[in-house]
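Colleague: predicted model and sequence follow; I will ask about them next.
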Amino acid sequence: MAALRRLWRCHPAGMAASHLHTSSAASAKQHYKMLVLGGGSGGITMSARMKRMLGAENVAVVEPSEMHYYQPIWTLVGAGAKSAASSGRPTASVMPSGVKWVKSSVQEINPDTNTVRTDDGTEISYEYLIVALGLQLHFERVKGLVEGLEHPNVGSNYSIHTVEKTWKALQNFKEGNAVFTFPNTPVKCPGAPQKIMYLSDAFLRKTGKRSKANIMYNTSLPVLFGCKKYADSLWEIVKQRDLHVNLRHNLIEVRPDKNEAVFENLDKPGETKVVEYGMLHVTPPMGPSSVVKGSPLADEAGWLDLNKETLQHKRFPNVFGIGDCTNLPTARTAAAVAAQSGVLNKTIKQVLKKEKPDMKYNGYTSCPLVTSYNTVILAEFDYNLQPLETFPINQAKERRTMYHMKADLMPQLYWHGLLKGRWGGPAPYRKLLHLGMK
């Protein structure tokens, strides 16, 4: 139980991987031209790109985790469509060969002295720094949730330690309320909290239990989805399938012994509602990496403070960032990391040449909204929440082809394209497929 509690308190989003030939626990002071903090999707893809730009001997990655996970597939793991084992590979297998793998946790970042201190006390100095530390999950911020996750009818697709519990809870469901939540914090992959609802609905229909289920989505947000085009389609699905959406409802307590979840009404402070559940899927509150938050690199909210177009730090020009740890005003997804990686690569190349960065990140992100075991709405949009679609079709429609892209093609693109630093998002293909038009 104590070990579980430690996991919930500080579970980094960007769980990463490892490296055979050059991994070592650091002991003496070290120096690198390019130091990458974090071995999640952003850290690994940028270390692969930096290896090509600067040479492997000039690049180091600080990452404690022995395993690297393709987290987008956890939606399907929680619904029984994929195995948890298929989502992970040893960090050693994804770390670019020859790049130094410092198998430690970052304890402190000192941009004034261009140094980083790791948990074993080692000081590493750098010329340039890429921060890719992900975000942190905070299961402990919902009263009773840590205890609740030890019960058979509570799960969460947001951690490798709890995703299989979602599938067990779904299989064990007999009747009553099946409740799905979205917290009152920024989250990674903001479509995922409702994807599992649609899949659960499909599973309960398939197994003949749907008539005994009241499916409920309680979200802290004032909208079902940020980009209106896709939200309109999702509202249609919600109506057709008799799903109940309660906006501005935030989970504040789980009472596992009574199978009760307590929600606050964010529009009516002080008003709470107790919901009995037969199954509960919780998206935990999330927040910035404690290391970033405690450093001069953070904005007032604790996120890495970047220029949203160049991904260069606003105050420290030799510091850059990517992914979930940043304050970029777009949805935190692997697709966003891909698009950011291409821009960041160009930015760094120009900074090294003492040129002014001129390539601009437009906030592109993508969320394959899984709506059943064989359909997906492929949402793609920019900083302004305007659709930025790759294919010359209406992507707000449920499509079987998009499901196969999500379930079969995207994992391959991740392992063999993004993590090798060879996939910067679909922008070139979008231009081609739209015949050069917007």
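Modeller: Ah, there it is.
Colleague: use CA for all of it now, contacts and neighbours both
Modeller: OK.
Colleague: please, where are all the strands along the stretch 51-200 of the chain?
Modeller: Chain-ordered strands for the stretch 51-200 of the chain, with DSSP state E, counting those that start in this stretch as the definition, fall at 59-62, 67-69, 88-90, 100-102, 106-110, 115-118, 123-131, 135-137, 154-155, 176-182.
Colleague: ditto for the stretch 301-438 of the chain
Modeller: Under DSSP E, counting those that start in this stretch, the stretch 301-438 of the chain gives strands at 319-321, 365-370, 376-381.
Colleague: nearest to L297, of these?
Modeller: Closest to L297 of those is strand 319-321 (Cα to Cα; 8.7 Å).
Colleague: adding another structure so you can compare the two:
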Amino acid sequence: MFKISSSCARKIKFSSGLIAARTFSVSSASYDKYKCKALIVGGGTGGCSIAAKLSSNYGQHQCIILEPADDHYYQPMFTMIGGGMKTLSQSRRSMSTVLPKKAKWIKDAAAKFNPNANEVITKQGHTISYDILIIAVGLQLCYGKIPGLEEALSVPNGNVTSIYSPKYVDRHLNALKKFESGNICFTFPASPVKCPGAPQKICYITEHFLRKANKRQKAHIMYNTSLPTIFGCKYFADALWKVANEREIEVNLKTNLIEVQGDKNTAIFANVDNPNERKSVQYSILHAVPPQSVPQVLLESKDLTNEAGFVDVDKSTLQHVKYPNVFALGDCASTPNSKTMAAIAAQVGVLHKNITQFSKGKSLDSNYDGYASCPLVTGYDSCIMAEFDYDLQPKESFPFRQDQERYSMFVVKRDFMPLLYWHLMLNGWWNGPEPLRKFFSIFKLN
């Protein structure tokens, strides 16, 4: 309901399905109403990519992107930034330059989903009505859930690091340069994690850095993971165990970081199976991966989410199980895949086809098989290109075994993937390597 000030009238513009209501009064609040064919909540990898496809189909301003951030980051580059192979500026673009021009960007965030009325209320109090809703809000980093971690990360030039946030990503290289001797500890939290290979990648990069700097013999490297295995897909896990053993990296399974005592350079870990069983580790460097969860707005949206707070969609079609005009993709979706950029690329292709079918009143016939790729960088010149599906079976794209460290795969990760991301994926032109896989299959080597 709009309030009209006695001093001025409200101006309402109608144009191509978009309704914008604005007030010019300085004495009363301004709440706008918008209407669109497709509302995409989240302007990250998934939101930007699907918006590019849909806005091209629907035309000018028929898609609205709800996203509060000014900057867009290519987050898969963060591990390389931590090792000094890339810089933070190379991973960042202005949000206005990556979002599709035909879509309307509202610089705001969702405060409440109301799927029964086909509308979203924003934090600024605006209302957006939609025909189709796509939720792509990703995961939030919860550093505060580990007592002492934020305080330790706030110490200038400190020895507690984390490549998961642009705020902290440069700290790791700085700590490595100052390292003299002692324990270097890496963690993997007991929570969902975006890019679950990253905690391991930065561990291997660190080990190689120390070898290059002639400091390896002075370091004891530990990888403490809350998971029961080093990697979910056994085919690649076997290769990673070999890497860890050859490089004398101590791997501790079911070991979860629960506290950081920065003033004592001490990390406290708990046994996942028996939380009362704890151990303290003195560190010279601690690389901490924060617990992660869906944003609070989803945790409060019980109609849309499962018990864990993820948008409850069919794992194949990405359509909501209760509201047929609601879809989700990326890290916030309930699909049980590894949360990676490559998974989003595959999902975007499926989602676009299924939204097109839904709009025509037809059944959804495109299915996502859980494909994910994790380019496991194991140093400054090597990478294991892990690709797998829902069943954790390898789904290799290249005509050779990918459970081996290769320089060619490192070049793909370092040089090719950023170009693919900025110039193809965010423009809606990359839906994963399935065409390449079909082509290379005729040259497949044993």
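Modeller: In hand now; what should we look at? Bear in mind that the values here come from a model prediction, so they are computed numbers and not experimental data.
Colleague: where does the TM-score land?
Modeller: Once the chains are overlaid, their TM-score stands at 0.93 when taken by TM-score structural alignment, normalised by the length of structure 1; 416 aligned residues with a Cα RMSD of 1.6 Å.
Colleague: re the thing from before, can you tell me which of the strands of the stretch 301-438 of structure 1 is most buried?
Modeller: Mean neighbours per residue, mean count of other Cα atoms under 10 Å, is largest over these for strand 319-321, with a mean of 26.
Colleague: in structure 2, which residues correspond to that one?
Modeller: Per TM-score structural alignment, the counterpart of strand 319-321 of structure 1 in structure 2 is residues 326-328.
Colleague: same check, this time on stretch 114-129 of structure 1
Modeller: By TM-score structural alignment, stretch 114-129 of structure 1 lines up with residues 118-133 in structure 2.
Colleague: what's N265 of structure 1 in contact with, if anything?
Modeller: 248-250, 271-273 (Cα atoms under 8 Å, 6 or more residues apart in numbering).
Colleague: do that again at 10 Å, thanks
Modeller: 220, 246-251, 271-273 (Cα atoms under 10 Å, 6 or more residues apart in numbering).
Colleague: leaving aside the residues next to it on the chain, what's closest to the aligned partner of it in structure 2?
Modeller: Superposed on structure 2 with TM-score structural alignment, N265 of structure 1 falls opposite N271. Once flanking residues are discounted, N271 of structure 2 sits nearest to T255: 5.0 Å by Cα to Cα, 6 or more residues apart in numbering.
Colleague: hmm, back to that, would you turn the strands of the stretch 51-200 of structure 1 into CSV with mean neighbour count and distance to K397 of structure 1?
Modeller: CSV is the format used below for the strands of the stretch 51-200 of structure 1 (neighbours: other Cα atoms under 10 Å; distance: least, Cα to Cα, whole Å):
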stretch, mean neighbour count, distance to K397 of structure 1
strand 59-62, 27, 41
strand 67-69, 22, 29
strand 88-90, 17, 31
strand 100-102, 25, 44
strand 106-110, 19, 43
strand 115-118, 20, 47
strand 123-131, 21, 37
strand 135-137, 25, 31
strand 154-155, 28, 29
strand 176-182, 23, 23
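Colleague: want to throw those strands into CSV with distance to T401 of structure 1?
Modeller: As requested, the strands of the stretch 51-200 of structure 1 are exported to CSV (distance: least, Cα to Cα, whole Å):
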stretch, distance to T401 of structure 1
strand 59-62, 37
strand 67-69, 24
strand 88-90, 25
strand 100-102, 39
strand 106-110, 41
strand 115-118, 45
strand 123-131, 35
strand 135-137, 32
strand 154-155, 29
strand 176-182, 27
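Colleague: closest one to Y414 of structure 1 among those strands?
Modeller: Ranking those by their distance to Y414 of structure 1 (criterion: Cα to Cα) puts strand 67-69 first, at 10.6 Å.
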